[in-house]
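Engineer: all I have is the shape, not the residue letters:
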């Protein structure tokens, strides 16, 4: 009788690497006043129609794009009893989607359009390469940083980065 190779068993028992849920600041937020003036009342969390706002570190509200996308509806600001938000005529934030090409399924030869199909402003495009793998590109002019692409990405290859 042939013995099983015990060294391979650890492959089944290893824990998968989990990335922490991506969190971002709320849109239109006056970041310089946020930590000192936010009372952590939770009204913005309750008002959010997509429930993307959660209590983050210290109970401060943050967007968790692993849960949902931000509709940029301004409900969080309208319900906030403090003056923590810019008017909605102001840009909601200075950030955009960023692709980790080492994780993206398209760069690994797997056809995937989950992110591009979920992007309403069509800011994501997949560029096919003859004889090579496809690459995913972000049009920063169209990207609203809503996070819809993050929620649906099976490889967790997308995050939102602050534009410097």
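Structural biologist: The structure has been received and is ready for your questions. Small disclaimer: the values here were computed from a predicted structure and weren't measured.
Engineer: from now on I want contacts and neighbour counts done on CA atoms only, so please keep to that.
Structural biologist: Noted.
Engineer: in which helix or strand does residue 116 reside?
Structural biologist: helix 114-118 (DSSP states H and E).
Engineer: who does that helix touch, helix- and strand-wise?
Structural biologist: strand 124-127, helix 148-152 (3 or more C-alpha pairs under 8 Å, 6 or more residues apart in numbering; DSSP states H and E).
Engineer: list the buried residues for it?
Structural biologist: By neighbour count on 16 or more other C-alpha atoms under 10 Å, the buried set for helix 114-118 is 115, 116, 118.
Engineer: adding distance to residue 72 as columns, could you present the helices and strands packed on helix 114-118 in JSON lines?
Structural biologist: Putting the helices and strands packed on helix 114-118 into JSON lines (distance: least, C-alpha to C-alpha, whole Å) gives the following:
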{"stretch": "strand 124-127", "distance to residue 72": "18"}
{"stretch": "helix 148-152", "distance to residue 72": "12"}
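Engineer: use this one as the comparison:
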């Protein structure tokens, strides 16, 4: 098996990273019309909108969850973020193999903090209950990310 980090170093490639999500209701041409004024960063009551690469606002779920209050949209003068009846984004929670329950250690924190109950636990006799994420029900709010003791939840773009 080839070590990809070594191969990337040898061939001058940057390692693959997951792009930080944009604020909810960001338009497809967000980068073209956002002026990087920071108004959405200041307006976010949960403080998850942060200044990211090149000064563009991004969402960091390590600091909390999105309440979908619409404040970021309300203060966006360029309408790069514009609240609509459509879903705010196609982000959903995804569990990694670091999950404590998958290692047979009892943990249900993610399910306890999920207000929409998108994370359910499958019981099995003599085993620890395993979490299952219903992506149809998940809003991608990120409430499950910060409390996870093993950092095994990510909020990712789900394409259909």
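Structural biologist: On my side now, so go ahead. Predicted model only: the values in this text are computed from it and were never measured.
Engineer: any idea what the TM-score comes out to?
Structural biologist: The TM-score (TM-score structural alignment, normalised by the length of structure 2) is 0.83; 143 aligned residues with a C-alpha RMSD of 1.8 Å.
Engineer: out of the buried residues of helix 114-118 of structure 1, which is nearest to residue 52 of structure 1?
Structural biologist: residue 118 (16.0 Å; C-alpha to C-alpha).
Engineer: map that closest one across to structure 2 for me.
Structural biologist: Alignment note (TM-score structural alignment): residue 118 of structure 1 maps to residue 113 of structure 2.
Engineer: same thing with residue 57 of structure 1?
Structural biologist: Using TM-score structural alignment, the partner of residue 57 of structure 1 in structure 2 is residue 53.
Engineer: what's around that match, how many residues?
Structural biologist: 10 (other C-alpha atoms under 10 Å).
Engineer: then residue 56 of structure 2?
Structural biologist: 19.
Engineer: that one touches residue 34, doesn't it?
Structural biologist: Yes: with contact defined as C-alpha atoms under 8 Å, residue 56 of structure 2 counts as touching residue 34 (7.5 Å).
Engineer: any common contacting residues for these two?
Structural biologist: Counting by C-alpha atoms under 8 Å, 6 or more residues apart in numbering, residue 56 of structure 2 and residue 34 have no contacts in common.
Engineer: now for residue 132 of structure 2: what does it line up with in structure 1?
Structural biologist: Correspondence of residue 132 of structure 2 to structure 1, assessed by TM-score structural alignment: residue 137.
Engineer: now do the contacts for that match.
Structural biologist: Contacts of residue 137 of structure 1 by C-alpha under 8 Å, 6+ apart are 99, 124, 125, 126, 127.
Engineer: at 10 Å instead, please
Structural biologist: 97, 98, 99, 101, 116, 123, 124, 125, 126, 127 (C-alpha atoms under 10 Å, 6 or more residues apart in numbering).
Engineer: check which helix or strand covers it.
Structural biologist: strand 135-138.
Engineer: what's the average distance of that strand to structure 2?
Structural biologist: Compared with structure 2 after the fit, strand 135-138 of structure 1 shows a mean deviation of 1.0 Å (mean C-alpha distance after the TM-score superposition for structure 1).
Engineer: where is the longest helix in structure 1?
Structural biologist: Using DSSP state H, we find that the single longest helix of structure 1 is helix 31-37.
Engineer: how long is stretch 129-146 of structure 2 end to end?
Structural biologist: 21 Å (C-alpha to C-alpha, to the nearest Å).
Engineer: ugh, wrong one, I meant stretch 128-140 of structure 1
Structural biologist: From start residue to end residue, stretch 128-140 of structure 1 stretches across 20 Å - C-alpha to C-alpha.
Engineer: now do the strands in structure 1.
Structural biologist: For structure 1, the strands defined by DSSP state E occupy 23-24, 53-55, 61-64, 95-99, 124-127, 135-138, 158-162.
Engineer: reformat these as CSV; add distance to residue 147 of structure 1.
Structural biologist: Below are the strands of structure 1 laid out as CSV (distance: least, C-alpha to C-alpha, whole Å):
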stretch, distance to residue 147 of structure 1
strand 23-24, 10
strand 53-55, 12
strand 61-64, 9
strand 95-99, 8
strand 124-127, 12
strand 135-138, 13
strand 158-162, 7
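Engineer: tell me which of those sits most buried.
Structural biologist: Greatest average neighbour count among the strands of structure 1 goes to strand 61-64 (a mean of 24), per mean count of other C-alpha atoms under 10 Å.
Engineer: need the contact partners of stretch 32-45 of structure 2.
Structural biologist: Stretch 32-45 of structure 2 is contacted by residues 23, 26-27, 47-52, 54-59, 66-81 when judged by C-alpha under 10 Å, 6+ apart.
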